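1. sharing a sequence plus its predicted fold:
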Amino acid sequence: MALAFPGTEEKPHFEKPSFRYRDRIFATYHTRDGRAMLRLTPVEQSVYVSYNSAVFYPVPGAWGTKGYTMVDISKVRKDIFKEALTAAYNGVAAKPKKKE
């Protein structure tokens, strides 16, 4: 689903597949436990967590306070996951690429 977004590439991030736009990660897939991590804004995160905290929950620690959100793939509806994944992609794609 993530690879359907324009300009998205899949690259390894430690032992996990990551999905990137202009080399910025917007999602990772944790294959061992069937979870995904989405890079949301804190506001977007609060919306999804309030929708269902058994499905969406902040990444433990400081990253979670910045909007990074775990998603239980086995429990999430496909349409809701696609909506959250789209928000993560749009958040990264909307930012201009940093000059090198």
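-> Nice, thanks for sending it over.
2. use CA for all of it now, contacts and neighbours both
-> OK.
3. what's the longest helix in the protein?
-> Secondary structure of the chain per DSSP state H: the longest helix is helix 78-93.
4. excluding chain neighbours, what is closest to T28?
-> What sits nearest to T28 in space, not counting adjacent residues and going by CA to CA, 6 or more residues apart in numbering, is S18, at 4.2 Å.
5. any idea how far P12 is from that neighbour?
-> 6 Å (CA to CA, to the nearest Å).
6. swap in G34?
-> Distance, G34 to P12, using CA to CA: 16 Å.
7. ok, structure two:
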Amino acid sequence: MATFATLEKISLSFPEVTIEPHFEKISFRVKKKIFATYNEKNNKAVVKLSEADQDAFSSSSLNIYPVDNKWGKQGWTIIELEKVNQELLSDILKTAYCEVAPKKLVELIGTNEKYKKTTR
């Protein structure tokens, strides 16, 4: 199942991603926008998805679900890392990255074999 190392490796494989602190968590950002955070205390990640993507991923696993407040209604979604496989995590992270990244960076992922292989 997925670990922080997996989350970090996949997230950093996307163009222009940085890691920065975010309160008591670690955040993964593109152009200063957060697309994922990691909470070491509970080994969970939270990602930014569209409502449609949140519904799709949440319906695929009981271990992926909206944050239980107004943030969840904005697409913020919890992932229980120890209970999801690497392939699913990779798909979710790519989707979250594409949700917040500028269009020109998203296009790089779509046309570059490096990112296709990394995230599949």
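-> All right, it came through fine. Given the structure is predicted, the values throughout are model-derived calculations rather than measurements.
8. Provide the TM-score value for the superposition.
-> Here the TM-score for the pair of chains, by TM-score structural alignment, normalised by the length of the first structure, is 0.91; 95 aligned residues with a CA RMSD of 1.2 Å.
9. so what does the longest helix of the first structure touch, helix or strand wise?
-> Secondary-structure packing of helix 78-93 of the first structure (3 or more CA pairs under 8 Å, 6 or more residues apart in numbering; DSSP states H and E): strand 16-21, strand 24-30, strand 35-39.
10. now with 7 Å, please.
-> Secondary-structure packing of helix 78-93 of the first structure (3 or more CA pairs under 7 Å, 6 or more residues apart in numbering; DSSP states H and E): strand 24-30, strand 35-39.
11. just those: most buried one?
-> strand 35-39 (a mean of 24; mean count of other CA atoms under 10 Å).
12. where in the second structure does it align, residue-wise?
-> Alignment of strand 35-39 of the first structure against the second structure: residues 44-48, by TM-score structural alignment.
13. check contacts around the residue most central in space within the second structure.
-> The second structure has L93 as the residue nearest its centroid, 3.1 Å off, counting by CA atoms, centre = their mean. The contact partners of L93 of the second structure, taken as CA atoms under 7 Å, 6 or more residues apart in numbering, are S11.
14. what does it correspond to in the first structure?
-> So L93 of the second structure corresponds to L85, using TM-score structural alignment.
15. and for V67 of the second structure?
-> Per TM-score structural alignment, V67 of the second structure is aligned with V59.
16. isn't its match up against K66?
-> No - contact criterion CA atoms under 7 Å: V59 of the first structure and K66 do not qualify, at 9.2 Å.
17. got the helices and strands packed on helix 78-93 of the first structure as JSON lines, with distance to V92 of the first structure columns?
-> Formatted as JSON lines, these follow (distance: least, CA to CA, whole Å):
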{"stretch": "strand 24-30", "distance to V92 of the first structure": "6"}
{"stretch": "strand 35-39", "distance to V92 of the first structure": "8"}
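18. go through these and name the closest to N90 of the first structure.
-> strand 24-30 (8.7 Å; CA to CA).
19. what angle do the closest one and strand 35-39 make?
-> Angle, strand 24-30 of the first structure to strand 35-39, by axes from the mean of the first three to the mean of the last three CA atoms, to 10 degrees: 170 degrees.
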